[in-house]
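Visitor: Could you work out the structure for the sequence below:
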Amino acid sequence: MAIGSAVGLCGFVMARNLAANPDVRINKDDRAAGVLDNYKEGKRYHDNALRRYVSDAKPEIMPGLNKYFSSPK
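Guide: This is a model prediction of the structure:
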């Protein structure tokens, strides 16, 4: 299961980079264009839906347990 998850995650990242990364150019015409200043496309790629969803969450794994042990009684 662990290896299957790792292979699935690796496949997802590879497919996402090939399909949406502004720095990856697959077509010959796109590669011939050289370096592009496409900051809007890069910002959209960087700020994906998962990053926007997680950006406001506290970095806690077990918030209830953390609150129990850290709050004064």
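Visitor: only C-alpha atoms for contact and neighbour calcs from this point on.
Guide: Will do.
Visitor: Identify the residues contacting residue 26.
Guide: By CA atoms under 8 Å, 6 or more residues apart in numbering, the residues touching residue 26 are residue 18.
Visitor: What lies in contact with the longest helix anywhere in the chain?
Guide: Using DSSP state H to define each element, the chain has its longest helix at helix 2-20. For helix 2-20, the surrounding residues in contact (CA under 8 Å, 6+ apart) are 24, 26, 45.
Visitor: another one to check against the first:
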Amino acid sequence: MATNRWIRPEVYPLFAAVGVAIGICGFQLVRNIRINPEVRVAKEKRAAGVLDNFSEGRMYSEHALRKFVRNRSPEIMPNLNSFFTSPDRN
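Guide: As a prediction, the model looks like this:
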């Protein structure tokens, strides 16, 4: 049977990785359709042409996650990185 071939414990990480990737793509798609100032789904809004609405574009690009990580170190594990790179701490 096909289920015995594909549904095994060894395949679960692959399913999880593909599921996360699909989730991220879906989130970005919904985000762009709903709040991107350059995407216009309604016909009335498309008829307006090119708008120079800089405040709306700034609100879209400066979202909460970007504000949260703005002044943080661009490291995933800063304690581990500083442990291995700082010889004076050892």
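Visitor: Let me see the TM-score of these two.
Guide: In this superposition the chains share a TM-score of 0.93, using TM-score structural alignment, normalised by the length of the first structure; 73 aligned residues with a CA RMSD of 0.9 Å.
Visitor: quick one on the thing from earlier: report the mean deviation for the longest helix of the first structure after fitting onto the second structure.
Guide: Overlaying the second structure shows helix 2-20 of the first structure at a mean distance of 0.3 Å from the equivalent residues (mean CA distance after the TM-score superposition for the first structure).
Visitor: Next step: the contacts of helix 2-20 of the first structure restricted to helices.
Guide: Per DSSP H, the contacts of helix 2-20 of the first structure map to helices at residue 45.
Visitor: May I see the contacts of helix 2-20 of the first structure arranged in JSON lines, with distance to residue 9 of the first structure as well?
Guide: What follows is the contacts of helix 2-20 of the first structure, written out as JSON lines (distance: CA to CA, whole Å):
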{"residue": "24", "distance to residue 9 of the first structure": "19"}
{"residue": "26", "distance to residue 9 of the first structure": "22"}
{"residue": "45", "distance to residue 9 of the first structure": "18"}
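Visitor: Which of the contacts of helix 2-20 of the first structure sits closest to residue 68 of the first structure?
Guide: residue 45 (38.2 Å; CA to CA).
Visitor: if I look at the aligned residue in the second structure for the closest one, how far off is residue 68 of the second structure?
Guide: Mapped onto the second structure by TM-score structural alignment, residue 45 of the first structure lines up with residue 60. Taking CA to CA, to the nearest Å as the measure, residue 60 of the second structure falls 15 Å from residue 68 of the second structure.
Visitor: Compare these two and say which is more crowded by neighbours.
Guide: residue 60 (15 against 9; other CA atoms under 10 Å).
Visitor: who touches that one in this structure?
Guide: When contacts are counted by CA under 8 Å, 6+ apart, residue 60 of the second structure is found next to 35, 36, 37.
Visitor: No more questions from me, cheers.
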